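J.: sequence plus predicted model, see below.
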Amino acid sequence: MIRHEQNLLFFRKESSKETLLIVNGSVPLSYPAQGVVVAPHEPVYIPGKGVVTRAHDIFPHLCQVQLLSAEFGVLDIAATVPNVNVNGQETTSLTISSTSLSHLNRQLEFVVYISTVFDIDAREYVHFVYMQHKAIIPIIIRVRKPPILYDTGKAGDINDKVTAITKTFKRYSSVRLLLRSIQKYYPRMRVVVADDNKPIEDLQSEHVDHYVMPFASGWFGGRNLAVSQVITPYLLWLDDDFVFTEDTKLEIMAGVLDNSNLDVVSGIAGEMNLVTTRMELIPGKDDDDGYCIHHKSGNYGQVPGFPDCYLTTKVYNFFMGRSDEIRSVGFYPAYSRYADREFYLEALGRLRMAACKGVHIGH
């Protein structure tokens, strides 16, 4: 119980990292409020800084500003400007002064922040001080991530963009019917089958890869195995008792993913209506109260540009998704027999989902 409480407190701490910044509208300073990003151990210019002049302002004989960093880097200048004094170069406290406001502002253009502490994703707050006025400049420290690239083959060929995956257990007759239906409508599409039956029946064929698991390994263990074998940009999740029909138009799903920022798109299975769910976590009143899961039927409105698609946080188990994004969420293998809701809880706030009309599969 103590471990669970510690994990909950750590989760809440990590989930509330955003710092509230209040901007005083009367501050005579120009500065970037967001958008400054630097890789670890590299420098970056801090653009847009300056002391703003107004007609009624009275400036002191000596203008002075100070910039202060906190914990992840130091401040420096890339060039010097005449008639400007600079103190504290390559430290966490940089002071710039001049009798000329224009020279001071020119010097501020050459201020750089240098990351000195390695972190893959952190945030530094640089304090910008002039007289009694203060501003805070957030700087994101982030490692450059390599792109995930896929060979999609011929342009527009659905077979090169999508891999169908399923997990089967004690339903060989159903999964064989599913495989035959895929072969009928998409004969070149690769299918990955994760199988934890006993005894095993061979399902391997030209476009079917059959992966055998220990007996009763579980639904999420099988999903993880199947997803790990996908090498196309999109995957299509199917229950093993689905059947493709002439209305199973995968091109529609792929088209939505191609032309939106969605990560998961679902269709309609069997005689059901379109399934959409509004699901959210409601925190308890005290730190050790945990969360309540609140979900109800409904959606968050239409997807812009796709009037037949509706934003949701939970879809039915007939969906197409971006392979790398689904892999990043994964499937916790402790859920072996029933885990319909757990994946969507893990994906909450991480995957953008929509349910779309116009794509049907038999069930």
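T.: It's in.
J.: contacts, neighbours, all on C-alpha from now
T.: Will do.
J.: thought residue 186 was touching residue 159?
T.: Yes - between residue 186 and residue 159 there is a contact under CA atoms under 8 Å: 7.4 Å.
J.: neighbour count winner among those two?
T.: The residue with more neighbours, out of residue 186 and residue 159, is residue 159; 19 against 15, by other CA atoms under 10 Å.
J.: residues contacting that one?
T.: By CA atoms under 8 Å, 6 or more residues apart in numbering, residue 159 lies in contact with 186, 188-190.
J.: and if you look at residue 166?
T.: 191-194, 223, 226, 237-240.
J.: most neighbours of all those, which one?
T.: Ranking the contacts of residue 166 using other CA under 10 Å puts residue 193 first, with 27 neighbours.
J.: from residue 253, how far out is that one?
T.: 21 Å (CA to CA, to the nearest Å).
J.: okay, now the one to match up with it:
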Amino acid sequence: MEKDQAIFNFSFEEYEAIFSIEIKRPSVPVLYDPGEDINSQVTIATKTFLRYDELNILIKSIRQFYPEIKIIIADDSLEPQNVTGYKLEQYIMPPTQGWFAGRNLAVSQVTTKYFLWVDDDYIFSNSTRIEKFVEIMEKVPELDVVSKETGEHTSHHVIFVKPKMGANLDKFIIAPANSPLQYPITGFTVSPLKKSVIPGLALQTQKREVYKVSLSAKTGVLSVDSVTAGDQVDGQGQSNLTISSSSLTHVNDLLSRVTYYSTIYHIKTSDFVHFIFEDHEVVFPILIRRQTVPSLYDPGTDVNSQVTVLTKTFLRYKELNVLIQSIRMYYPDIMIIIADDSMKPEPVTGKNIEHYIMPPTRGWFAGRNLAVSQVTTKYFLWVDDDFQFLKGTRIESFVEIMEAVPELDILGGDVSGNQYYFTFEYEEGDEEEGGCLTRIKKGFHQQLPNFPNCFLVDGVVNYFLGRTDAVRRVGFDPYLKRVGHSGKLSD
């Protein structure tokens, strides 16, 4: 699996310690051309519906201040009009798909580090300075969105950046030998700016006249809940806290009520707490995470409400129609989404078919990103436009495995009896050398437990079931225009 944790017990005579090892595959970094100016750093994105007069005014105002910046338009108008211009891309959606479907589409086509979202009736002015947004985002890389109100308009224009992956827990924490201090070694997570009791704090030692412990945090503050007049607690609400008593039971009672509060709003970071008794000192981590809203999908009653079939076409309408007919033979009600970057698009219609017109020759992976951005089911099945469904094509078998193994993101099949798969070996480099990514054909990590004909790999053939939310987080590189027969998911 991509990420797991192992717990080890370390024993000697009557002494026992427990420590954890995080098993995590190195992530391939998301790379962007840093560029020389704002035009190579930011793409402007908008969504329009029947407001072409306002849209043209927006474009003219953008060009007045940013003549070289790329503009992406998602259009779900009932009767779309052509909108053309220098560095301008219009994507025609099926009618009335909605604002958020348009946002998903537009963002799926962005190749710059940032994008600026604007409503189609917004007008750029002398005070519209995209550079200010970028300056803030570069200084505070933890930010994902910067927003600014637009005066009398009820809309906003905002700038996004893809979130950074990984926690700030790169340093080792070595537990001392035979410590009398009990503390959480892993798994303690708090919400930013919320007070939480630290679980498991205790002192286990021989009799003393006075028991005194201290705790200190780097960025947060510590307190003891429900302190009474006789409790000897110093440093309430500060980064350094001291607890003392002539009773070990009393000390442990106070330790059971110690709380941590992060003072800086950060959705994904960590802090380290030092816990000291006499000459014994331990350090343990606290993970600070904002709770994420889960991705919810209608579980449905059959495969039609669980899976959407996706494909990308370019000038192959004959093959595409054969594919659609073969799908309808076995799955007459399943939704089909088609991304089309043909130079002269032809209409493709039918029950539960959505046809999206892209600018010409945008490429395989740009089409994949677009199609995935429009999926509303838990899973999607990717097929090439020249494939044909057969009697042995059973989407239900894919879903059964994915439901049984929720850690899987992509499940590949075979085409005409042939399987194509590979593994990656990624060696992290430095700023000068960079990393090294090696592909090993027919390589696999190990057999998938309980499924003897399935193997854990990194790349699969162009026929796979994908978990929608997982694939959206990673996406496909739109710079790979004409190479799409091997699908992969690296995060």
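T.: Nice, I can see it. These numbers were taken from a predicted model, which means no experiment stands behind them.
J.: thinking again about what came up before, ok, the contacts of residue 166 of structure 1 vs residue 93 of structure 1, which is closest?
T.: residue 223 (52.3 Å; CA to CA).
J.: residue in structure 2 matching that closest one?
T.: Superposed on structure 2 with TM-score structural alignment, residue 223 of structure 1 falls opposite residue 368.
J.: so its match sits in a helix?
T.: Yes - under DSSP: H, G, I helix; E, B strand; the rest coil, residue 368 of structure 2 sits within a helix.
J.: that one against residue 476, yeah?
T.: Yes - look at residue 368 of structure 2 against residue 476 with CA under 8 Å: they come within range, at 7.1 Å.
J.: quick one: the helices in the stretch 101-250 of structure 2?
T.: 130-139, 248-255 (DSSP state H, counting those that start in this stretch).
J.: for the first one, list every residue counted as buried.
T.: Same thing as helix 130-139 of structure 2. Buried residues in helix 130-139 of structure 2, counted by 16 or more other CA atoms under 10 Å: 130, 133-134, 137.
J.: which residues in the stretch 101-250 of structure 1 form strands?
T.: 111-115, 121-130, 133-142, 162-168, 191-195, 208-212, 234-239 (DSSP state E, counting those that start in this stretch).
J.: mean deviation of the first one from structure 2?
T.: For strand 111-115 of structure 1, the mean distance from the matching residues in structure 2 following superposition reads 0.8 Å, by mean CA distance after the TM-score superposition for structure 1.
J.: equivalent range in structure 2 for that strand?
T.: Going by TM-score structural alignment, strand 111-115 of structure 1 lines up with residues 258-262 of structure 2.
J.: then the last one?
T.: Under TM-score structural alignment, the alignment places strand 234-239 of structure 1 onto residues 379-384 of structure 2.
J.: please apply the same query to stretch 124-144 of structure 1.
T.: With TM-score structural alignment as the criterion, stretch 124-144 of structure 1 aligns to 271-291.
J.: before we move on, what about stretch 324-337 of structure 1?
T.: Counting by TM-score structural alignment, stretch 324-337 of structure 1 falls onto residues 469-482 of structure 2.
J.: now what about that stretch, what contacts it?
T.: 109, 111, 295, 361-366, 368-369, 372-373, 378, 409, 489-491.
J.: can we see that at 7 Å?
T.: 362-366, 369, 372, 409, 491 (CA atoms under 7 Å, 6 or more residues apart in numbering).
J.: so residue 328 of structure 1 sits in a strand?
T.: No - judged by three-state DSSP, residue 328 of structure 1 forms no part of a strand; its state is helix.
J.: residues in contact with the residue in structure 1 sticking out farthest from the centre?
T.: Distance from the C-alpha centroid of structure 1, by CA atoms, centre = their mean, peaks at residue 61 (50.5 Å). Residue 61 of structure 1 is in contact with residue 99, counting by CA under 7 Å, 6+ apart.
J.: from residue 244 of structure 1, how far off is it?
T.: 80 Å.
J.: one more: residue 332 of structure 1?
T.: Counting by CA to CA - residue 332 of structure 1 and residue 244 of structure 1 are separated by 28 Å.
J.: higher neighbour count, the two?
T.: residue 244 (22 against 16).
J.: re the thing from before, now the end-to-end length of the match of stretch 324-337 of structure 1.
T.: 25 Å.
J.: can you give me the strands for the stretch 251-363 of structure 1?
T.: Under DSSP E, counting those that start in this stretch, the stretch 251-363 of structure 1 gives strands at 264-269, 277-283, 291-297, 302-303, 306-312, 319-322, 353-361.
J.: rewinding a little: most neighbours among the contacts of stretch 469-482 of structure 2, which one is it?
T.: Ranking the contacts of stretch 469-482 of structure 2 using other CA under 10 Å puts residue 372 first, with 29 neighbours.
J.: show me what contacts that one?
T.: residue 472.
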